[in-house]
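Engineer: Provided below are the primary sequence and the corresponding predicted coordinates.
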Amino acid sequence: MLDWNQYQKELGARLKELSGLSPDTLKGYMTLSGANKETTHLGEKTRQLISLAVAVTTRCDGCIVFHTEAAIKAGATKEEISEALGVAVGMNAGAALIYSTRVLDAYAAKTEHAATTAG
């Protein structure tokens, strides 16, 4: 496993470097990241739990380390984080199941095409 504290420190340094090289990129990200942050419809803890679930589904280690820290600061418990991760696991499995039907659809289209061009 990673040394998450060291990884976050190193990542922060690289992001600072990127910010200097391409300030508009970081500024644009920060605008997107902060969208709807001022509303109280979800609350910071829920926002961070969603962020962690998405971080897992997108396999973003940097997102995991930053949003884990933010979730803890927002009062999320280990149990709440685990439940959010369970939702992410379910969504990944569900997405794989649903997308499996696309393979069957592609198979049908390809075999139908092959049958009509062979005959």
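Structural biologist: Arrived safely.
Engineer: from here on, contacts and neighbour counts on C-alpha atoms
Structural biologist: Fine.
Engineer: Where does Arg102 fall, secondary structure wise?
Structural biologist: Assigned by DSSP states H and E, Arg102 belongs to helix 78-118.
Engineer: Alongside the first one, take a look at this:
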Amino acid sequence: MSKDYPALTRDIAQYTGELRKLVPETMHSFYALSRAAGANGRIDAKTKELIALAIGITQRCDGCIGFHIKALHGMGASREEVAEVAAMSIYMGGGPALMYAADALRAFDQFDVPAV
């Protein structure tokens, strides 16, 4: 089974949009927290996205992998950087993290293909 991360993120975005209509305060607060936590500080935003990717891998969250890989593409992250984060995730998360680390690399490659 191969996952389509661009399609997965589009699908989730559609339903988070629905949640924004139904529970706007919750969603506004979540996105405000996301912006604040991910902003440049002593640690730059790209490094924070790499950390978020590692957490997504170890927590086995397909949506997290998709959205953080998409953000990392926009920040100019390399495939090698993603692989190093995957390696740390495997170290910390064992075999289950290995499965999702492979998916993170798959997601990176999928987002690297120009949209048609």
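Structural biologist: The structure has been received and is ready for your questions. Everything numeric in this text was worked out from a predicted model, so none of it was measured.
Engineer: re the thing from before, which secondary structure elements does the helix holding Arg102 of structure 1 contact?
Structural biologist: Counting contacts by 3 or more C-alpha pairs under 8 Å, 6 or more residues apart in numbering; DSSP states H and E, helix 78-118 of structure 1 packs against helix 44-58.
Engineer: and the next element down the chain from the helix it packs on?
Structural biologist: For helix 44-58 of structure 1, the following helix or strand on the C-terminal side (DSSP H and E) is helix 61-73.
Engineer: What helices and strands are in contact with that following helix?
Structural biologist: If contacts are counted by 3+ C-alpha pairs under 8 Å, 6+ apart, helix 61-73 of structure 1 sits against helix 4-21, helix 44-58.
Engineer: For the ones you listed, give me TSV that also has distance to Phe66 of structure 1 and mean neighbour count.
Structural biologist: Formatted as TSV, the helices and strands packed on helix 61-73 of structure 1 follow (distance: least, C-alpha to C-alpha, whole Å; neighbours: other C-alpha atoms under 10 Å):
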stretch	distance to Phe66 of structure 1	mean neighbour count
helix 4-21	7	13
helix 44-58	9	20
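Engineer: could you dump those to TSV with distance to Thr68 of structure 1?
Structural biologist: Output for these, formatted as TSV (distance: least, C-alpha to C-alpha, whole Å):
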stretch	distance to Thr68 of structure 1
helix 4-21	10
helix 44-58	7
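Engineer: Give me the most central residue, structure 2.
Structural biologist: Per C-alpha atoms, centre = their mean, the C-alpha nearest to the average position across structure 2 is that of His68, at 2.1 Å.
Engineer: That one and Glu49 touch, don't they?
Structural biologist: Yes. Using C-alpha atoms under 8 Å, His68 of structure 2 makes contact with Glu49 at a distance of 6.2 Å.
Engineer: pretty sure Ala54 of structure 2 contacts Ala87?
Structural biologist: No. Counting by C-alpha under 8 Å, Ala54 of structure 2 sits too far from Ala87 to count as a contact (9.2 Å).
Engineer: what touches both of these two?
Structural biologist: Counting by C-alpha atoms under 8 Å, 6 or more residues apart in numbering, Ala54 of structure 2 and Ala87 have no common neighbour.
Engineer: show me the contacts for Ala52 of structure 2.
Structural biologist: Neighbouring residues of Ala52 of structure 2 by C-alpha under 8 Å, 6+ apart: 64, 68.
Engineer: what do we get in structure 1 for it?
Structural biologist: Aligned by TM-score structural alignment, Ala52 of structure 2 pairs with Ser51 of structure 1.
Engineer: That match and Asp105 of structure 1: what is the separation?
Structural biologist: From Ser51 of structure 1 across to Asp105 of structure 1, the span is 33 Å (C-alpha to C-alpha, to the nearest Å).
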